[in-house]
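Enquirer: Here is a sequence with its predicted model. Questions after.
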Amino acid sequence: MSTPFPASVYAARLDRARALTADAGLDAIVVGPGPDLAYLVGVEGDTIERLTALVIPASGEPTVVVPRMELAKVRDTAVGSLGLAVSDWVDGEDPYALVTAAMGGSAARFGVADALPALHVVPLTVRLDVRPELATPVLRESRMIKDAAEVAELRRAGDAIDAVHRRVPGLLRAGRTEREVAAEIAAALVEEGHRTVEFVIVASGPNGADPHHEVSDRVIQDGDVVVVDIGGAVPSGYNSDSTRTYAVGTPDPEVARRIAVLVRAQQAAVDAVRPGVTAEQVDAAARDVLASEGLADAFLHRTGHGIGVTTHEEPYIAPGNALPLREGMAFSIEPGIYFPGEWGSRIEDIVVVTADGCTNLNTTPHELTTAGS
């Protein structure tokens, strides 16, 4: 089978999703291609005009509805190893009738995964004559707490991205463009064990003040501060995401001082992580350090986001999120400071909540690192 985990892992995930569906008062949930389907049964791919869907009833066994032309691929996943019921169909037949049948013929309340497009939600709604609800609360709760197999894969991803960051100082030097450096970083991501390159940000000088700058043809100059934010998926589909800030040559002393404050803020947030602490309290730990040094207005975004089969998922480490942290949650800690027209800096690690704190999956130096000039 082509799944990254044993069948028992997927069986436990399906059982939990079914229990959460019942707890939510839903008769069933419908999950189409996307990260939720990959998480639940190891089926990867994107939604197409032909419906593929996993139907999980609150009581009863799951069923996979799939076009016959996709049947072999789907069976070469946990769908096959677990012996899940499969209802296949060909063009000219009604797949929404098969979804309805998998629910037992009707449903008073059913949920749909947020990745299922209107192309399929609308016909299903017409067939059932029931307004659907988002299955997001069920699926979010399923994916938010990582099991031991997931933590191992996130650790593998963390090791791989750390290896890339160790190579970055040798790639950054005055006279090269951001795009040239980014291309070599992308190649390094694959060389160090990633299956895919999800993003490469090389933001030099004033471009570093844009948190979502990617790359440009700007020529890196001596004295530049450069933000390098990179990530990708390892073969299991689990993601890395790590940001470090580099200096090409000797940085301005005031710039170095401010980045040292940011490093302290990032560490304060990491130190705040433990079960029972809320997401907003972790965010505040970083924000308070920056505010104490007059840098509050330079911090433009939340402190972090969850990570797993997608780069951004629950929980979000942000102001106003009173969600208590629980053991097994995995997320980034990435405060940043940004000065439009001048420079920016961000420091990011992935952490996993443990029984009494957290484990940091990234170990490369947090301090401003000097690259070539």
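Expert: Thanks, I have it. Everything quoted here is computed from the prediction, not taken from an experiment.

Enquirer: switch to C-alpha atoms for all contacts and neighbour counts from now on
Expert: Fine.

Enquirer: so which helix or strand takes in the most centrally placed residue in the chain?
Expert: Centroid check for the chain by Cα atoms, centre = their mean gives residue 311 as the closest residue, at 2.0 Å. Element membership for residue 311 (DSSP states H and E) is empty, with no helix or strand holding it.

Enquirer: excluding its backbone neighbours, what's nearest it?
Expert: residue 239 (5.9 Å; Cα to Cα, 6 or more residues apart in numbering).

Enquirer: Tell me how far the one you found lies from residue 44.
Expert: 15 Å (Cα to Cα, to the nearest Å).

Enquirer: same thing with residue 58?
Expert: Residue 58 is 24 Å from residue 44, by Cα to Cα.

Enquirer: Looking at these two, which is more packed in?
Expert: More crowded of residue 58 and residue 44, by other Cα atoms under 10 Å: residue 58, with 23 against 18.

Enquirer: I'd say the more buried one and residue 19 touch.
Expert: Yes: between residue 58 and residue 19 there is a contact under Cα atoms under 8 Å: 6.7 Å.

Enquirer: Thought residue 264 was touching residue 289, still the case?
Expert: Yes: between residue 289 and residue 264 there is a contact under Cα under 8 Å: 7.3 Å.

Enquirer: more crowded one of the two?
Expert: residue 289 (21 against 17).

Enquirer: burial measure for residue 160, as a count.
Expert: Residue 160: 24 neighbours (other Cα under 10 Å).

Enquirer: quick one, what contacts residue 197?
Expert: By Cα atoms under 8 Å, 6 or more residues apart in numbering, the residues touching residue 197 are 186, 189-190, 231-233.

Enquirer: What is the neighbour count of the residue nearest to residue 311?
Expert: 28.

Enquirer: quick one: contacts for it?
Expert: Counting by Cα under 8 Å, 6+ apart, residue 239 has contacts 154, 157, 231-233, 307-311.

Enquirer: Let me have those residues in JSON lines, extended by distance to residue 70 and secondary structure.
Expert: Output for those, formatted as JSON lines (distance: Cα to Cα, whole Å; DSSP: H, G, I helix; E, B strand; the rest coil):
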{"residue": "154", "distance to residue 70": "29", "secondary structure": "helix"}
{"residue": "157", "distance to residue 70": "30", "secondary structure": "helix"}
{"residue": "231", "distance to residue 70": "30", "secondary structure": "strand"}
{"residue": "232", "distance to residue 70": "27", "secondary structure": "strand"}
{"residue": "233", "distance to residue 70": "24", "secondary structure": "strand"}
{"residue": "307", "distance to residue 70": "29", "secondary structure": "coil"}
{"residue": "308", "distance to residue 70": "26", "secondary structure": "coil"}
{"residue": "309", "distance to residue 70": "22", "secondary structure": "coil"}
{"residue": "310", "distance to residue 70": "23", "secondary structure": "coil"}
{"residue": "311", "distance to residue 70": "27", "secondary structure": "coil"}
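
Enquirer: Presented hereafter is structure B, for comparison with structure A:
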Amino acid sequence: MATITGPIDVSALKARLERTAAATEQAGIDALLISPGSDLRYLIGAGGESFERLTCLVLPVGGTPVLVVPKLEQPGYAGIPTDELGVQVVTWVDGEDPYALVRAALKGTGRVAVADMMPALHNVRLRDAVGGEQTLAGPVLRELRMRKDAAEIAALRKAGAAIDRVHARMGEFLRAGRTEAEVAKDIAAAIVEEGHTVADFVIVGSGPNGASPHHRDSGRVIEPGEVVVIDIGGPVAEGYNSDSTRTYVLGEPKHADVWDTYAVLQAAQQAAVDAVKPGVTCEEIDNVARTVIADAGFGEYFVHRTGHGIGLDVHEEPYIVSGNALPLEAGMAFSVEPGIYLPGRWGARIEDIVVATETGVESFNNRPHELVVL
């Protein structure tokens, strides 16, 4: 079932469809086939998931966009102004062949690009039904999606402020004697209370679990003096996501190296944020953070990229990583989140979502970056 949780700006969606058609033609592709997910939401304002019944937006260059949708799923798209967007809706019922409807909407074979996350169940059947050369739609759509417009930036700013309010309440939840799972449950509730539609993820990594960057939570009881990594986020009504990490300590740290090590991390994160401006490459931002950490002797303990793009997906282009020579442009939004992880002992990470502006950088997260003592 499609989900429409936020306002729909018809003019913005029409412009996106037009830009997508132009970019598709420029890429030498004859049509895009888009299944439910963030790409579909970007184009027509409806989210949702793919199921065993095919839903597919057909975007032929120079032709009429067609939304092929099961009749039983059609009510979920009733809020989409398809007439105003110039999108034709074609329904089908069980027993009919939806892949033939896609073939008919294409009005001939050619070079077709399918959504990167389209399930193989549909991708393979479409390949057989449509024929011709097939490739991925990602290279076309990511060029559009990673350059956020004013409305998208406003939604990300709103999401950042909402998750900051959750971090500001951490003293309510994070206490010695509680389990990570108990803390995570309270944080998830607060994420919704502070303006998100759902808590998409909650990481509570205490003590040695903090040295695992993607630890979620567990029944481990948090002890006095332990360092705790809290990485949280979720979407607001417009569909755009928050993602922010802060590191806390419950009283005086039990490890003597915590303060000095954390100071290195804080300097690295700030240096990387300060380096953000148009023209600087993604890999240069990664290198700024990595160099500070490596020069202090912790290079082997920074085990992931410095950041990832964010928008309708929590992780999307551009990726702030070595080897990505893409120059930053105004409107590109991404995380800056270096970490230091000491196996079996403790870990720390600081994460802000930022956007490159015409002159530099704006951060959507503004909670203190110091190690927070609770």
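Expert: Received the coordinates, thanks. Not measured: the values here are computed from a predicted model.

Enquirer: Pipe the contacts of residue 197 of the first structure into CSV and attach neighbour count and distance to residue 170 of the first structure per row.
Expert: As requested, the contacts of residue 197 of the first structure are exported to CSV (neighbours: other Cα atoms under 10 Å; distance: Cα to Cα, whole Å):
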residue, neighbour count, distance to residue 170 of the first structure
186, 20, 14
189, 27, 15
190, 18, 17
231, 25, 19
232, 27, 21
233, 27, 23
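
Enquirer: Shared with the second structure, which of those?
Expert: Contacts from these that recur in the second structure, judged by both residues aligned by TM-score structural alignment, their matches' Cα atoms under 8 Å, are 186, 189-190, 231-233.

Enquirer: Tell me the one of those residues nearest residue 114 of the first structure?
Expert: Residue 114 of the first structure lies nearest to residue 233 out of those, by Cα to Cα, at 21.5 Å.

Enquirer: what's the matching residue for that closest one over in the second structure?
Expert: Aligned counterpart of residue 233 of the first structure in the second structure: residue 235 (TM-score structural alignment).

Enquirer: neighbours of the residue in the first structure that residue 145 of the second structure lines up against, just the number please.
Expert: The alignment partner of residue 145 of the second structure in the first structure, by TM-score structural alignment, is residue 143. When neighbours are counted by other Cα under 10 Å, residue 143 of the first structure registers 24.

Enquirer: Surely residue 143 of the first structure is within a helix?
Expert: Yes: under DSSP: H, G, I helix; E, B strand; the rest coil, residue 143 of the first structure falls within a helix.

Enquirer: For residue 207 of the first structure, see how far away the residue nearest to residue 311 of the first structure is.
Expert: 25 Å.

Enquirer: Residue 70 of the first structure now?
Expert: Distance from residue 70 of the first structure to residue 207 of the first structure, by Cα to Cα: 44 Å.

Enquirer: what about the two, which has more around it?
Expert: Neighbour comparison, residue 70 of the first structure and residue 207: the larger count goes to residue 207, with 26 against 13 (by other Cα under 10 Å).

Enquirer: so the more buried one sits in a helix?
Expert: Yes: according to three-state DSSP, residue 207 of the first structure belongs to a helix.

Enquirer: if I line the two up, what does it land on in the second structure?
Expert: Checking TM-score structural alignment: residue 207 of the first structure goes with residue 209.

Enquirer: show me what contacts its match?
Expert: Counted by Cα under 8 Å, 6+ apart, residue 209 of the second structure has contacts 215, 344, 346-347.

Enquirer: Check which helix or strand the residue nearest to residue 299 of the second structure when sequence neighbours are not counted maps to.
Expert: Once flanking residues are discounted, residue 299 of the second structure sits nearest to residue 293: 5.5 Å by Cα to Cα, 6+ apart. Element membership for residue 293 of the second structure, per DSSP H and E: helix 282-295.

Enquirer: if I look at the residue lying farthest from the centre of the second structure, how far off is residue 71 of the second structure?
Expert: In terms of distance from the mean C-alpha position of the second structure, residue 95 ranks first, at 36.7 Å (Cα atoms, centre = their mean). Going from residue 95 of the second structure to residue 71 of the second structure by Cα to Cα gives 12 Å.

Enquirer: what's the mean gap between whatever helix or strand residue 150 of the first structure lives in and the aligned bit of the second structure?
Expert: Taking DSSP H and E as the definition, residue 150 of the first structure sits inside helix 148-167. Compared with the second structure after fitting, helix 148-167 of the first structure deviates on average by 0.4 Å (mean Cα distance after the TM-score superposition for the first structure).

Enquirer: Could you list every helix and strand in contact with that helix?
Expert: Contacting helix 148-167 of the first structure under the criterion 3 or more Cα pairs under 8 Å, 6 or more residues apart in numbering; DSSP states H and E are the following elements: helix 178-191, strand 225-233, strand 242-248.

Enquirer: Can you tell me the closest non-neighbouring residue to residue 234 of the first structure?
Expert: residue 194 (4.3 Å).

Enquirer: Looking at the alignment, what corresponds to that neighbour in the second structure?
Expert: So, by TM-score structural alignment, residue 194 of the first structure is matched to residue 196.

Enquirer: Over to residue 62 of the first structure?
Expert: Correspondence of residue 62 of the first structure to the second structure, assessed by TM-score structural alignment: residue 65.

Enquirer: List the contacts of its match.
Expert: So residue 65 of the second structure contacts 57-59, 86-88 (Cα under 8 Å, 6+ apart).

Enquirer: what does stretch 316-335 of the first structure correspond to over in the second structure?
Expert: By TM-score structural alignment, stretch 316-335 of the first structure lines up with residues 319-338 in the second structure.

Enquirer: Could you tell me the end-to-end distance of that stretch?
Expert: Span of stretch 319-338 of the second structure from end to end, Cα to Cα: 13 Å.
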